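Enquirer: this is a predicted model, with the sequence first.
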Amino acid sequence: MNIQAKHYKLQDDELLIAYSQYFGAFDMPDNHMHDTFELYYLMSGERNYFIKDRLYQLRKGDIVFIPKYELHRTLAAGTPHHDRFLIEFSERLFWETIGESYDEILLRPYLRGIRTFRPKPEEQLVLDGIVYRIIRDLKHPQTAHALQVKLLAIDVMLFLARCLERYAEDDSESDPPIHRKISDIAAYINTHYMCPLTLAQLSETFSLSPHYISRIFKEKTGFSFIQYLTYVRIGEAKRLLRESDRKVLEIADQVGFENLAHFNRVFKQTVQLSPSQYRRMSGSPLSP
């Protein structure tokens, strides 16, 4: 199917606000992981959203919270068209705009591991009122004031934080069995990535054929088994490069690579930087 899309956005150093309309069944083409927090609001249609090791079925009105450095990808679901609104932001947004004291409130869903939330109908009316004001300004940037749009985006996050204080996270047992199986497989990879992992091992562990695991994992998450294993390993390597003083050789071994040359090659293919370059670019005070 031919995909058409319309995109509207406002972006600066600490904030991205974007609204997109997709006409046709769209799958995010690449893996997605960034050093900012993300709030995703599905305004129409249905989507499958894979985050780290779990697959979520989204429908109109659902909110998704994605922390920094967490692998995620959206995939087509039951409807061919969808609209989505998102905010990507760093902690600097609070420090520079409304003060550091709001960190604990606005980051609460990310720090508590809440990934999806569906506001009640009356709350969604309030939310849509704010979001549509932002979209109007995104569509007419020549008359919009950037600071006003930014403050409205913060208002969205603050409103949702207040809503979340009143409700518990949805029970994951409502997930379809195949989604729970995919989540189990992804969680297994996330806890065994440092070991030599193969489809044959997964087949034995989960009592499913290698072909079935390969097909269904790709179909439901958008990642092949090898792609996902690689992203998990490289994601952990990036964390260690940012947060530890371990040598690159030690990190390569710790995340499951058999030799340094292979690790360096895969890291550069995935991140577009060598491990040492990434460590410097990340602002880590630690030497490579």
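Expert: Received, thanks.

Enquirer: C-alpha only now, for contacts and for neighbours.
Expert: Noted.

Enquirer: pull the contacting residues for the residue nearest the centre of the chain.
Expert: Nearest to the centroid of the C-alpha atoms of the chain, with distances taken as CA atoms, centre = their mean, sits residue 72, at 3.7 Å. Taking CA atoms under 8 Å, 6 or more residues apart in numbering, we find residue 72 in contact with 31, 32, 33, 49, 50, 51, 52, 66.

Enquirer: which of those fall within strands?
Expert: 49, 50, 51, 66 (DSSP state E).

Enquirer: settle this for me: the third one is touching residue 73, isn't it.
Expert: Pointing back at residue 51 there. Yes: Residue 51 lies in contact with residue 73 (CA atoms under 8 Å); the separation is 6.7 Å.

Enquirer: more neighbours: which of the two?
Expert: residue 51 (23 against 20; other CA atoms under 10 Å).

Enquirer: out of everything not next to it in sequence, what's closest to the more buried one?
Expert: residue 72 (4.3 Å; CA to CA, 6 or more residues apart in numbering).

Enquirer: show me which of the contacts of residue 72 are buried.
Expert: Among the contacts of residue 72, those classed as buried by 16 or more other CA atoms under 10 Å are 33, 49, 50, 51, 52, 66.

Enquirer: pretty sure the first one sits against residue 69.
Expert: Same thing as residue 33. Yes: with contact defined as CA under 8 Å, residue 33 and residue 69 form a contacting pair (5.3 Å).

Enquirer: picking up where we left off before, now, the most widely separated pair of the buried ones among the contacts of residue 72?
Expert: 33 and 49 (13.5 Å; CA to CA).

Enquirer: on the three-state scheme, residue 251 is what?
Expert: Using DSSP: H, G, I helix; E, B strand; the rest coil, the structure places residue 251 in helix.

Enquirer: contact partners for it?
Expert: So residue 251 contacts 237, 240, 241 (CA under 8 Å, 6+ apart).

Enquirer: just residue 37 next, same as before
Expert: With CA under 8 Å, 6+ apart, residue 37 has these contacts: 65, 66, 67, 68, 88, 89, 90, 110.

Enquirer: try this one next to it:
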Amino acid sequence: MQPKETVTVHFGEEEGDFFLQQVNRTSPFEAYNHYHSTYEVYYLLSGRRQYFIKDSMYSVAAGDLIFINKHDVHKTSVLGSPQHERIVINFSDAFLGDGHPMFRPELLRLFERDRHQYRLKPQEQWHAEELFRKMTDEIKQQEDGFELSLRLLLSQLLLFASRLKDAEVPATDDPLSPSHRLMAEVVKFMNAHYREKLSLPSLADRFGMSPSYFSRMFRSVTGFTVIGYLNLARIREAQALLAKSSLKVADISEKVGFEQFAHFNRTFKRMIGTNPTRYRKWNS
């Protein structure tokens, strides 16, 4: 019997300075919805996947290269057959970002583009896969200077991707259902209006559905409850304001859409692991 999951390479931690994992799966797998403080590069070697990133849904095919910025919410799930093989790289600013001697701002602008997905042509696939192969070889052998080699290879990958033409993936090759497209529109609306008094009934009514059906569809597509995603959007904005502004914590709570300060405090601590005041002290 064929194994359900074969991990070819696993190096580092997702929230560490550098993480690379190559895995082949033959049974259904759904990544939990999450975000992290590292940049992510996702490459699908075989199969098909569905990807929810920030406020958009993508149909991902073999040879597609995906770039996810720090703190962007994302989730991958089954699309058709569960069999797929993929490579994921996560890296921090300390590894290649601002402040590092090899830092080049133009390489990281790739993660700030509105588009996350690039469908590579055969020659481009070969080039990208050769860079990934060299990285995995460096990790397996771990000879002197292998971390420097990883930085150089990652820089080459980002430079290659930054030169890709910004052409859209053909719509004819997009099998996403109407419900997935609709939920993407819902997420975009929530991202734009989370500061307002939104509720499950009001959102369901706006998009012409019963609250129970709307709730089930939203969770099925995004992996979040409606309120869970709303709170996530608000807390992420609160994190930015705590780190970059001098607003009082109570004013931030109100600004991001919480009606009760105590609710904001509880939600922030549950999601971030510390209270807003301590978070500001550590990050400002």
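Expert: Right, received. Where do you want to start? Since this is a predicted model, take the numbers as computed values, not measurements.

Enquirer: on that earlier part again, how about a markdown table for the buried ones among the contacts of residue 72 of the first structure, with distance to residue 139 of the first structure added?
Expert: A markdown table is the format used below for these (distance: CA to CA, whole Å):
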| residue | distance to residue 139 of the first structure |
| --- | --- |
| 33 | 27 |
| 49 | 26 |
| 50 | 29 |
| 51 | 30 |
| 52 | 33 |
| 66 | 25 |
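
Enquirer: before we move on, back to that, just give me the match in the second structure for the residue nearest to residue 51 of the first structure.
Expert: Matched to the second structure by TM-score structural alignment, residue 72 of the first structure sits across from residue 74.

Enquirer: same question for residue 47 of the first structure.
Expert: Residue 47 of the first structure maps onto residue 49 in the second structure, by TM-score structural alignment.

Enquirer: am I right that that match is in a helix?
Expert: No: membership of residue 49 of the second structure in a helix is not supported by three-state DSSP, which gives strand.

Enquirer: could you check how many residues crowd around it?
Expert: Residue 49 of the second structure, neighbours per other CA under 10 Å, totals 24.

Enquirer: can you check residue 272 of the first structure too?
Expert: So residue 272 of the first structure, with other CA under 10 Å, has 12 neighbours.

Enquirer: return the distance of it relative to residue 248 of the first structure.
Expert: 16 Å (CA to CA, to the nearest Å).

Enquirer: stretch 209-223 of the second structure: which residues count as buried?
Expert: For stretch 209-223 of the second structure, using 16+ other CA under 10 Å, the buried residues are 211, 214, 215, 217, 218, 221, 222, 223.

Enquirer: which residues of the stretch 101-250 of the second structure fall in strands?
Expert: 117-119 (DSSP state E, counting those that start in this stretch).

Enquirer: residues touching residue 161 of the second structure, list them.
Expert: Residue 161 of the second structure touches residue 110, counting by CA under 8 Å, 6+ apart.

Enquirer: would you map the helices across the stretch 1-150 of the first structure?
Expert: 92-97, 103-106, 108-111, 121-139, 146-164 (DSSP state H, counting those that start in this stretch).

Enquirer: just put these in CSV and tack on distance to residue 24 of the first structure.
Expert: Shown next, in CSV, are the helices of the stretch 1-150 of the first structure (distance: least, CA to CA, whole Å):
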stretch, distance to residue 24 of the first structure
helix 92-97, 34
helix 103-106, 34
helix 108-111, 31
helix 121-139, 21
helix 146-164, 28
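
Enquirer: between those, which gets nearest to residue 261 of the first structure?
Expert: Between the helices of the stretch 1-150 of the first structure, helix 108-111 lies closest to residue 261 of the first structure; by CA to CA that is 35.5 Å.

Enquirer: wait, what's in contact with the closest residue to residue 236 of the first structure other than its chain neighbours?
Expert: Spatial nearest neighbour of residue 236 of the first structure, excluding adjacent residues (CA to CA, 6+ apart): residue 255 at 6.8 Å. Contact partners of residue 255 of the first structure, counting by CA under 8 Å, 6+ apart, are 193, 194, 233, 234, 236, 237.

Enquirer: ok, residue 112 of the second structure next?
Expert: residue 69.

Enquirer: could you dump the contacts of residue 251 of the first structure to CSV with neighbour count?
Expert: Formatted as CSV, these follow (neighbours: other CA atoms under 10 Å):
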residue, neighbour count
237, 22
240, 19
241, 24
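
Enquirer: still on that earlier bit, quick one, what contacts the match of residue 47 of the first structure?
Expert: 59, 60, 61, 76, 77, 78, 79, 80, 84.

Enquirer: same list (those) but as JSON lines, adding distance to residue 17 of the second structure and neighbour count.
Expert: Formatted as JSON lines, the contacts of residue 49 of the second structure follow (distance: CA to CA, whole Å; neighbours: other CA atoms under 10 Å):
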{"residue": "59", "distance to residue 17 of the second structure": "29", "neighbour count": "17"}
{"residue": "60", "distance to residue 17 of the second structure": "26", "neighbour count": "26"}
{"residue": "61", "distance to residue 17 of the second structure": "28", "neighbour count": "21"}
{"residue": "76", "distance to residue 17 of the second structure": "22", "neighbour count": "20"}
{"residue": "77", "distance to residue 17 of the second structure": "26", "neighbour count": "20"}
{"residue": "78", "distance to residue 17 of the second structure": "29", "neighbour count": "18"}
{"residue": "79", "distance to residue 17 of the second structure": "31", "neighbour count": "19"}
{"residue": "80", "distance to residue 17 of the second structure": "34", "neighbour count": "12"}
{"residue": "84", "distance to residue 17 of the second structure": "26", "neighbour count": "23"}
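
Enquirer: tell me which of these is nearest to residue 138 of the second structure?
Expert: residue 84 (23.7 Å).

Enquirer: does the closest one touch residue 46 like I think?
Expert: Yes: using CA under 8 Å, residue 84 of the second structure makes contact with residue 46 at a distance of 5.2 Å.

Enquirer: for residue 257 of the second structure, see how far away residue 206 of the second structure is.
Expert: Taking CA to CA, one finds residue 206 of the second structure at 19 Å from residue 257 of the second structure.

Enquirer: more neighbours: which of those two?
Expert: Remark: of residue 206 of the second structure and residue 257, residue 257 carries more neighbours, 22 against 10, as counted by other CA under 10 Å.
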